[in-house]
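Asker: Structure for this input, please:
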Amino acid sequence: MPYKTVVIALSAILTTTSALADIVGTQSDDANIEVGTSNVPFGPHTMGKAGIGNDNRISSKFKVDFEGLTRASSTQKQGDIYTNGTSHAGDAGVFNFAQAGAGDVWFGEWSQDFAGNGQDRSVYYAGDNTQTSLPTSGTASYAVTGLNRFTGNNALTGEFNADFSAKTVRGTISNAAMKLSIDAGIDAKTAAFEGKAVALHGGQGVKGATQGHFFGTDAAALAGIATFADRDLNTAFGGTKK
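Answerer: Here you go, the predicted structure:
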């Protein structure tokens, strides 16, 4: 099938596919990537799932699902984290990403090659919100993993604690290089959270912002990002209820 025909055919199904799923999420920088509902049905990929698109591959409007990316030939799994060290599709860049729980919920980071100062680096999360429900009271603890320039053994780990009565989520994750804390308010109507983030790096505390969502029945999982003026500190995170 000619290239132009493929693009036209994919364009025709963008609106239909988006209507079939309730995918929520965001990215720290949309200059090169954009998360949303997957709409590419070719190869290992499926439409209607949490996905990501790259402007270096036709257009960020065309998104491939993360589940399909886990089966791509260039993808390796290091613990619970997937990496595309050789790039999924030529010039598509490098994806480090992980799944939060057993559902269609993902978080990660992207850069063209993670070399140099990484000024093109973006962190992101995306997940299916269709079956999400939140408790109206009580508390829950989450085992959380964070990705910041992942190299194979430097994932951040820690715990977030949600108070569904007070509608807050707070916690800390860390590795040898940095410590990230969040303090956010929960929107019970949307299952989203938003608030403050602080990164302790090189002996200095840096203020930033965080946003994310709970996913699944009784908020079984969460995913989000923390962003800062210094994008080197930008971190994606996700976790599951203990």
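Asker: CA atoms for contacts and neighbours, from now on please.
Answerer: Will do.
Asker: List the buried residues for the longest helix belonging to the chain?
Answerer: Determined from DSSP state H, the single longest helix within the chain is helix 3-19. When neighbours are counted by 16 or more other C-alpha atoms under 10 Å, the buried residues of helix 3-19 are found to be 10, 14, 17-18.
Asker: go on, stretch 185-202?
Answerer: Applying a neighbour-count criterion of 16+ other C-alpha under 10 Å, one finds 185-188, 191-200 buried in stretch 185-202.
Asker: Those residues into TSV, with extra columns for distance to Lys241 and secondary structure?
Answerer: Listed next are these as TSV, based on distance: C-alpha to C-alpha, whole Å; DSSP: H, G, I helix; E, B strand; the rest coil:
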residue	distance to Lys241	secondary structure
Gly185	18	strand
Ile186	16	strand
Asp187	18	strand
Ala188	17	coil
Ala191	15	coil
Ala192	16	strand
Phe193	16	strand
Glu194	19	strand
Gly195	20	strand
Lys196	21	strand
Ala197	21	strand
Val198	23	strand
Ala199	23	strand
Leu200	25	strand
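Asker: Turn these into CSV, including distance to Asn117.
Answerer: Below are those laid out as CSV (distance: C-alpha to C-alpha, whole Å):
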residue, distance to Asn117
Gly185, 33
Ile186, 34
Asp187, 36
Ala188, 39
Ala191, 35
Ala192, 31
Phe193, 30
Glu194, 28
Gly195, 27
Lys196, 25
Ala197, 22
Val198, 21
Ala199, 19
Leu200, 19
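Asker: Second chain to compare with the first, below:
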Amino acid sequence: MKKLQLVSAMTFAFGALTLSNATNAAVVGASSNTSHVQIAASEVNGGPHTSGLAGISIEATGLGTEVDFQGLTAYSPADTNGVNQLNYAYDSEEAPATHASLGVFNFAQVGTSDVWFGEWSKTGDNTATSHTVYYSGANADTSVPTSGTATYAVVGINNYDGTAASLLNGTFTADFGAATLTGGMSNSSLTKGVNIGTANINSDASVTGSNAYGAFNGTTVTGGTVSAQFYNGQADLAGLVDFAGTQYDTAFGGSKD
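Answerer: You can find the predicted model right below:
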């Protein structure tokens, strides 16, 4: 199992012109492999980028210096399926000189919130060891109700190829009284699907689990690790499922019905 790290951006970033010196405690997220992708509040100001937002850093540019997802959308607006694609591994000549060979990003926004989820790899090959899924969001909740339920319409990203059929869709149910999150998602042809099993809703509004399972083109996978977070007063949810093989790792996000 790859390293899974939940992070809350509560540090100061110092620098001249390009870095913020503000504390950004509300940005929370996770990466399925922190040697390739790290999540924290964005630190970079300049061009389309703004500090203090949900951010990401990758090994090609130096881990630990996050840029905001909102700024990244300037390079690739969302497609008709709501996914932003940055293909700088294959089309680096189309990128600004400072953005060449950054790898392949597929990420999506949860509603209109500063909450994002997606996948990254060096080449766009989800079987490569660099394939990493992640989520990052601002205004993370710090507590949850102790009673009541809510359902979330979620979308999952796993090996997105530009078609709606490659996305997963489903419903998750949060039972705050029982402190559990359950549900599943699949693509339209039912060739791949992920069920998060019974994950625990923790008192700090994070979600953790270890019994997710799925099926991918006839291959069954089990023992997936779930990491997720509620945002904006439980209006939004984002997370990931980390299986033993990188090709099965899936990011997800959605809003309350």
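Asker: among the buried residues of stretch 185-202 of structure 1, which two are most distant?
Answerer: The most widely separated members of the buried residues of stretch 185-202 of structure 1 are Ala188 and Leu200, with 29.6 Å between them, by C-alpha to C-alpha.
Asker: re the thing from before, residues in contact with the next helix-or-strand element following the longest helix of structure 1: which ones?
Answerer: Per DSSP states H and E, helix 3-19 of structure 1 leads on to strand 23-27 as the next helix or strand towards the C-terminus. Residues outside strand 23-27 of structure 1 that contact it (C-alpha atoms under 8 Å, 6 or more residues apart in numbering) are 33-37, 49-50, 122-130, 212-213, 224-225.
Asker: against structure 2, where does whichever helix or strand comes after strand 23-27 of structure 1 fall?
Answerer: Using DSSP H and E, the helix or strand that directly follows strand 23-27 of structure 1 along the chain is strand 33-37. Strand 33-37 of structure 1 corresponds to residues 37-41 in structure 2, going by TM-score structural alignment.
Asker: And the matching stretch against structure 1, how far off on average?
Answerer: Here the mean offset of stretch 37-41 of structure 2 against structure 1 after fitting is 1.0 Å, by mean C-alpha distance after the TM-score superposition for structure 1.
Asker: Over in structure 1, tell me which residue corresponds to Thr65 of structure 2.
Answerer: Using TM-score structural alignment, the equivalent of Thr65 of structure 2 in structure 1 is Phe62.
Asker: Its match is in contact with Val40, isn't it?
Answerer: Yes: counting by C-alpha atoms under 8 Å, Val40 is a contact partner of Phe62 of structure 1 at 6.5 Å.
Asker: what does stretch 242-253 of structure 2 correspond to over in structure 1?
Answerer: Under the criterion TM-score structural alignment, stretch 242-253 of structure 2 matches residues 227-238.
Asker: end to end, how far does the matching stretch reach?
Answerer: Distance between the two ends of stretch 227-238 of structure 1: 15 Å, counting by C-alpha to C-alpha, to the nearest Å.
Asker: residues making contact with that stretch?
Answerer: Residues from elsewhere that reach stretch 227-238 of structure 1 (C-alpha under 8 Å, 6+ apart): 28, 98-100, 106-109, 118-119, 121-125, 144-148, 197, 199, 206-210, 221-226.
Asker: Please list only the buried members of those residues.
Answerer: Buried, going by 16+ other C-alpha under 10 Å: 28, 98-100, 106-109, 121-125, 144-148, 197, 199, 207-210, 221-226, out of the contacts of stretch 227-238 of structure 1.
Asker: And for Thr171 of structure 2, the neighbour number?
Answerer: Using other C-alpha atoms under 10 Å, Thr171 of structure 2 has 18 other residues around it.
Asker: I'd like to know how far it sits from Ser57 of structure 2.
Answerer: As defined by C-alpha to C-alpha, Thr171 of structure 2 lies at a distance of 30 Å from Ser57 of structure 2.
Asker: my guess is Gly64 of structure 2 meets Ser57, correct?
Answerer: Yes: counting by C-alpha under 8 Å, Gly64 of structure 2 does reach Ser57; the two are 6.0 Å apart.
Asker: Show me which of those two is the more surrounded one.
Answerer: Using other C-alpha under 10 Å as the criterion, Gly64 of structure 2 and Ser57 rank with Ser57 on top: 22 against 18.
Asker: Leaving out the residues flanking it, which one is nearest to the more buried one?
Answerer: Computed as C-alpha to C-alpha, 6 or more residues apart in numbering, the closest residue to Ser57 of structure 2 that is not its neighbour in sequence is Glu66, at 4.4 Å.
Asker: about what we covered before: sort out for me which of the contacts of stretch 227-238 of structure 1 are in strands.
Answerer: In strands, judged by DSSP state E, the following of those are found: 98-99, 106-109, 122-125, 144-147, 197, 199, 206-210, 221-226.
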